[in-house]
Structure formats: structure tokens, C-alpha cells
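Participant: Sequence plus the predicted model coming up.
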Amino acid sequence: MALPGLLLFPLPAFSESSEQVPSAKINTDTGLPPPPAEEFKRLEVVFEPDAYYTNMQFILALTKSPVPRVGEKSEAEIYATLLSRAALLPRFVVFEASVNPLPYLGVYIKRNEPGLYENAQISGSFNWVQALTAGFEEPYALSLLAGNVVAFDVRGSSEVKGLGYSGYLYSIGNYHIKDNTLIHDRWHEMEWKLKGDRKSPVKKLSWSFRIGAKLHGHPDILDILYLSFRRSRLDYRLDESSLLHNSGFEYTVDLNLGSYSPVRHYFTVDKKWPIENKQMAFTLALGFIRESAARYSGPLANGEGNNFQFLVQPNIAF
């Protein structure tokens, strides 16, 4: 089955030519020239492949200042920097197109391989196709973020890299996934987001904090508020063991937009096993989705009871 066609945001016309921020004069105290001037780029493109969430970002600078570098700061200092910059006027616009491969694969298997899907039902709350592919409630999305961006690389070194974002995000799509079934639904999502990925030769740290609302065009899908936390750490080299090393978690709670009562909980914890001499690791996340009967109504309703689904999510982390 072909993936439903994506809408494309028209990007404004601009030049991709690089400009240089004027460099300082020779340091009179040391007699040495300053480090090379920061390179300014009007547009940067970032591609992030993943089995569950693959995205391409187009980062457009609204000013002529380079992306600030915070690579030498601690994790707590990075959070403080992003939060302090969140109050500033947006200096960057980020266009993002994302696809969720495994969630869409679950839809494909249920629609085109019904025998395989039925045989995957091990118990009332465990279907291994759902367990592998559940999580994201849409096959793809288009997003626009207005906010601020920081770079985690260290000036003069290519070993530390990554980007952090803070700002306001608006996303749209026209399909919703429920129980591995595609439902036509023109949804809109507005959120405030703090997100980052910092990678060095010894570890990779990723995090995401989000609060927002999702409005559905389908009358039988409940409009929600949500709060989400995610943190993941991958250690390529370990001198000592710790519970926080090579582990991660994600928790999202959805609230009824009218009554603020919880209608959905999504929770996973993961463990990572680094591959020797490679900056990659095998990852296994275990968790659950607990959904109340109020989440859907009409023909989409699950009945009067809560719906519970186990999650088993293998992946490769880079």
C-alpha cells in the first residue's frame, strides 16, 4: 500500500551562500590571532533516521548571528540556556517533515496480511505486531517551529556535535492510527518544546520536554492536552557502571481537553547494548499504553473498559 501523499510547505526564497561574521583583531596580550570566525549559514539541513521516527529539518536563521555554541556546558547548564533563550523572540524557524516507519508498517501488515496479524494475537492485551509498532498515532506529520537553536559542538573540534531547540511548534497531518488502522483525521497540534541531542566520542544524550494540545477533525477522536518527558543516554565506552548509563525512559500523559482527566498513558524504559568499537548500540524498550474508554466514541469506541497494550520496541541507536 502506498503511503498517503505528503503536503509540502513552500519554503521562502533565499541564498544559501555562507557569510562570515567579522573576526576580531590580534590579541594584544598574547600576540596570537583569534580563532577562525564563526561561519554563518542562512539554511542548515538535518536528517535523522530512526525506525520509529525519521525526520528531515530545514533550519532557517532569521538573523545573521551564528547558532550559539554550548558544547562545553553541563547538562543542567544546557537546560538553563535553552530555557532562558525560550523567552527571547524567535531567531530561527525550523520546517520539519517526519515519517513514522514502524507504526506505518503495522498498518500495512494489518491491511495486507490479515492472517499474519491475527496469528500475532498472543493474548487479549498482547499482539506482537501492535507491541512492535504502537506508539505514534500518525503515519507522518509536517511541523513548523519558531524559537531558538543552540549547537552542542565545541569550537575548533568536530568530535562533539548536535543541536538543541526551544520554542513553539505547530504540526498538522491528515491521518490517525488506532489499533494499526488508518483513520482519516485532519488534526492540528500546538506545543511548547525543549529538545536536544548531544553526541561525543564517549556518549550520546537526548532529551525532549513537551506540553501542548492536539485537536482532531474526526468527531469520534477526543481533543487532548498532553505533557511528555523523554530522556535517553547512550555510553559508547564505560569505565564504571550506573543505572543511568545506557538507559532511557519516555512518559506521556494525555488529558481530556474539557475535563482535564487522564485518558491515555504512554510509558517505556529502555536499555542499550553498545557495539564494540562502533558508535552505535542495540536498544530494547519495554512499556505499555493504557487508554480509557473516553479516548474514542461512536464507531471507534473500544467499549466501557480501559484498553491496555504492552510495548516491545527494538531499535538501533547511533
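Facilitator: Yep, that arrived.
Participant: rest of the way, CA atoms for contacts and neighbours
Facilitator: Fine.
Participant: how much space between P139 and G248?
Facilitator: 24 Å (CA to CA, to the nearest Å).
Participant: should've said V154
Facilitator: Counting by CA to CA, the gap from V154 to G248 is 25 Å.
Participant: who's more crowded, those two?
Facilitator: Each of V154 and G248 has its neighbours counted (other CA atoms under 10 Å); G248 has more, 22 against 15.
Participant: Make sure that one is actually in contact with R231.
Facilitator: Yes - under the criterion of CA atoms under 8 Å, G248 makes contact with R231 at 5.4 Å.
Participant: If you tally nearby residues, what's the number for the closest residue to P299 other than its chain neighbours?
Facilitator: Excluding its sequence neighbours, the residue lying closest to P299 (CA to CA, 6 or more residues apart in numbering) is D220, at 7.6 Å. When neighbours are counted by other CA under 10 Å, D220 registers 16.
Participant: mind listing what D220 touches?
Facilitator: Counting by CA atoms under 8 Å, 6 or more residues apart in numbering, D220 makes contact with Y296, S297, G298, P299, L300, A301.
Participant: at 6 Å instead, please
Facilitator: Y296, S297, G298 (CA atoms under 6 Å, 6 or more residues apart in numbering).
Participant: second one coming, line it up with the first:
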Amino acid sequence: MKFLRYLIPVLFWGSLFSAKGYKLDIYYSYLSFILNSKERIVYGNPYELGFYFKQIKKSLKPSQILVEFSFYPVAYFSYLIRRTDYYDNFEITENFHILKSLSAGYEEPWAISFLFGNVWAFKHPKIKNRYQGVGYMGFLFSFGNKQIFSNMMYKSGWFQVEWKVKGIRYTFFQKFKWNFHLGVKFQSSNLIKDTLYFTVYRDNTLFVSSYKKAILPNLSIKLKTELSVRDLSFISQYFLIGKKFRFKKEFFIVEFGFLYQKKRKFEFETLEEE
């Protein structure tokens, strides 16, 4: 089928490579630079919950500035496909569309961000020439000029302020990723609501099944709640949970989730599409 030529490059782009300062991924790709600071190294394999509390405490004492340029491929490519004759081929049922499901939760094609906080590089004390991940914490200021909703793009300048604790950590036994943030987003268009939101994301991959210290092994959870800035009324709830299964040396994940929208964030009747 011809429409697969649009989907296959996106799905198999995957995580081509990820390293300190840049990452290519189908959902979130970025290029970042740390200004005015030398690298902060964190050694050892700390207890996961205790490590989160250390990050939270350190986030309130900024000492570094990070600049990031981000791009969201699935959201942008879904918008491009919507402009073609192949878009309807991705609709499975009246209430289920493949591209809408893949891009759910991603509302911008790109962004520029400034983090005022701290960046930690993780290493093992006996393997000092190899990184085992990176952690970010502090206050994030982001802005952009486009919004995407239901695979349609709209022109609207936006500005976002977040408190964030985020990172990825590899050890010999497991890999875990986390992203906790509280923020507010303002729109230049009065046809799009300003929102207050809270997000929790945590993902674990267990390499050694006998390792007993792992918390919720091979489980992925993402939760995002949005409220209206004007009156704190409920707007939407996003929830996604996934369970990983190992087959030989590979991991496969089965995910289930929903996006409940109580109030519209966009006034489609009067908002001009790109």
C-alpha cells in the first residue's frame, strides 16, 4: 500500500542513536548545549527513589544554563500525511486512527528551550570513560510558533514555564527513564486556552531478572493532567501504561492508554489552519 511509505521511515527511525547533547527518536529529537559550566559527574548506582529526592532538592539551586532545540517527528509527519490522500487509510474504526494515536500528547512540531538548573552525567566508578546516562533538573522556559491538534497545525505563538526533573540512567542491571514536571503554557491566540499541567513519566527496563532492587520492573507509566489557567477547571487527562516482555535479547512492549478531553482547547470553527 502506497501510504506505508510515509509511515515506515518514521517507525523505523526509532532511536538511531542517543548521546549527551543530542538524540534522534521518532517522538522527541533534540540538540542541546550546556553554557558556562564544567561537567558534573555522578558515580555509583543510587537507590532510585532516593535519587529522585536528591534531584528535586538540587533543582531549586540552579548553577547551569542549557539551550535545547527540539523536534517532534511523529507529530509533524502526521500533520504532513493529513494533507495527502492517504490519511484516511490510517483510520481503523470511527473512533480509532493510527496517526492520532501515535501523536497523542504531542502538541508542537518544534520548540526552543532554556533550562536554568543543573545537568548531571552518570558514570560507573570503575568505568570512567563511558557515560551511563544524564539527568536534568531546574526551571525550563520554552517557546514556539505552531500548535498541532488532531494532526492539524495552527499558527499560534506560545510560551511555557516548567519546573522539571528528568533523566535516563543505565546500569548493569536495568535502565530507567523519568520525567516529572509542573508547568504553565500561555498562547498568543485567544482561541487556544492557556493551561496549567502536571506530568509524571517513568519507564523501567530490567536486564537481569534476579535483580531484586528494581521498582516496578519492565513497566512504563505516563500521566498528564491539564487545567485551565483562567478558572482551574479540568480540561484533559492523558494516561498510558505499558508492560515489557523479553524474548531472547530483545524487549517488546504492550501499551494501553486513553486521552479524555472534557473541554476543547482549540476553537476549530474560527482558528485558521496552516
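Facilitator: It's in. The structure presented is a predicted model; accordingly, all values stated were derived computationally and were not measured.
Participant: Can you pull the TM-score for these?
Facilitator: The TM-score (TM-score structural alignment, normalised by the length of the second structure) is 0.83; 251 aligned residues with a CA RMSD of 2.4 Å.
Participant: what stretch of the first structure does the longest helix seen in the second structure fall on?
Facilitator: Counting by DSSP state H, the longest helix found in the second structure is helix 48-59. Under TM-score structural alignment, helix 48-59 of the second structure corresponds to residues 75-86 of the first structure.
Participant: The matching stretch: which residues count as buried?
Facilitator: Using 16 or more other CA atoms under 10 Å as the test for burial, stretch 75-86 of the first structure gives I78, Y79, T81, L82, L83, R85, A86.
Participant: Stretch 169-180 of the first structure too?
Facilitator: L169, Y170, S171, I172, G173, N174, Y175, H176, I177, K178, N180.
Participant: Filter those down to the ones in helices?
Facilitator: Going by DSSP H, the helices hold none of those.
Participant: And for R40 of the second structure, nearest residue in space, chain neighbours not counted?
Facilitator: W120 (5.2 Å).
Participant: now Y22 of the second structure
Facilitator: L31 (4.4 Å).
Participant: just I221 of the first structure next, same as before
Facilitator: Closest to I221 of the first structure by CA to CA, 6+ apart is Y296, at 5.0 Å.
Participant: and the one you found, what pairs with it in the second structure?
Facilitator: Under the alignment (TM-score structural alignment), Y296 of the first structure pairs with F266 of the second structure.
Participant: Next, count neighbours for that match.
Facilitator: By other CA under 10 Å, 17 other residues sit near F266 of the second structure.
Participant: Please look at it and I192 and confirm they touch.
Facilitator: Yes - contact criterion CA atoms under 6 Å: F266 of the second structure and I192 qualify, at 4.7 Å.
Participant: And the buried residues of stretch 75-86 of the first structure, which is closest to V269 of the first structure?
Facilitator: Y79 (21.9 Å; CA to CA).
Participant: Helices of the second structure, start to end?
Facilitator: 4-13, 48-59, 73-82, 98-102.
Participant: Kindly name the residues of the first structure that line up with the shortest one.
Facilitator: Pointing back at helix 98-102 of the second structure there. With TM-score structural alignment as the criterion, helix 98-102 of the second structure aligns to 128-132.
Participant: And stretch 239-256 of the first structure, how far out from the chain middle?
Facilitator: 15 Å (CA atoms, centre = their mean, to the nearest Å).
Participant: For it, list every residue counted as buried.
Facilitator: Those would be H245, N246, S247, G248, F249, E250, Y251, T252, V253, D254, L255, N256, for stretch 239-256 of the first structure by 16+ other CA under 10 Å.
Participant: and R237 of the first structure, how many residues sit next to it?
Facilitator: By other CA under 10 Å, neighbour count at R237 of the first structure equals 15.
Participant: Spatially nearest residue to the corresponding residue of the second structure for it, not counting backbone neighbours?
Facilitator: Matched by TM-score structural alignment, R237 of the first structure corresponds to V208 in the second structure. Counting by CA to CA, 6+ apart, V208 of the second structure lies nearest to F173, which is 5.2 Å off, once chain neighbours are set aside.
Participant: In the first structure, what residue corresponds to that neighbour?
Facilitator: Aligning on TM-score structural alignment places F173 of the second structure opposite V202 in the first structure.
Participant: and that match, what does it touch?
Facilitator: D235, Y236, R237.
Participant: Going along the chain, name the strands of the stretch 151-300 of the first structure.
Facilitator: 161-178, 181-199, 203-215, 224-235, 247-256, 262-274, 281-291 (DSSP state E, counting those that start in this stretch).
Participant: want to try CSV for those strands, with distance to E118 of the first structure as columns?
Facilitator: Formatted as CSV, the strands of the stretch 151-300 of the first structure follow (distance: least, CA to CA, whole Å):
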stretch, distance to E118 of the first structure
strand 161-178, 16
strand 181-199, 14
strand 203-215, 31
strand 224-235, 31
strand 247-256, 29
strand 262-274, 24
strand 281-291, 20
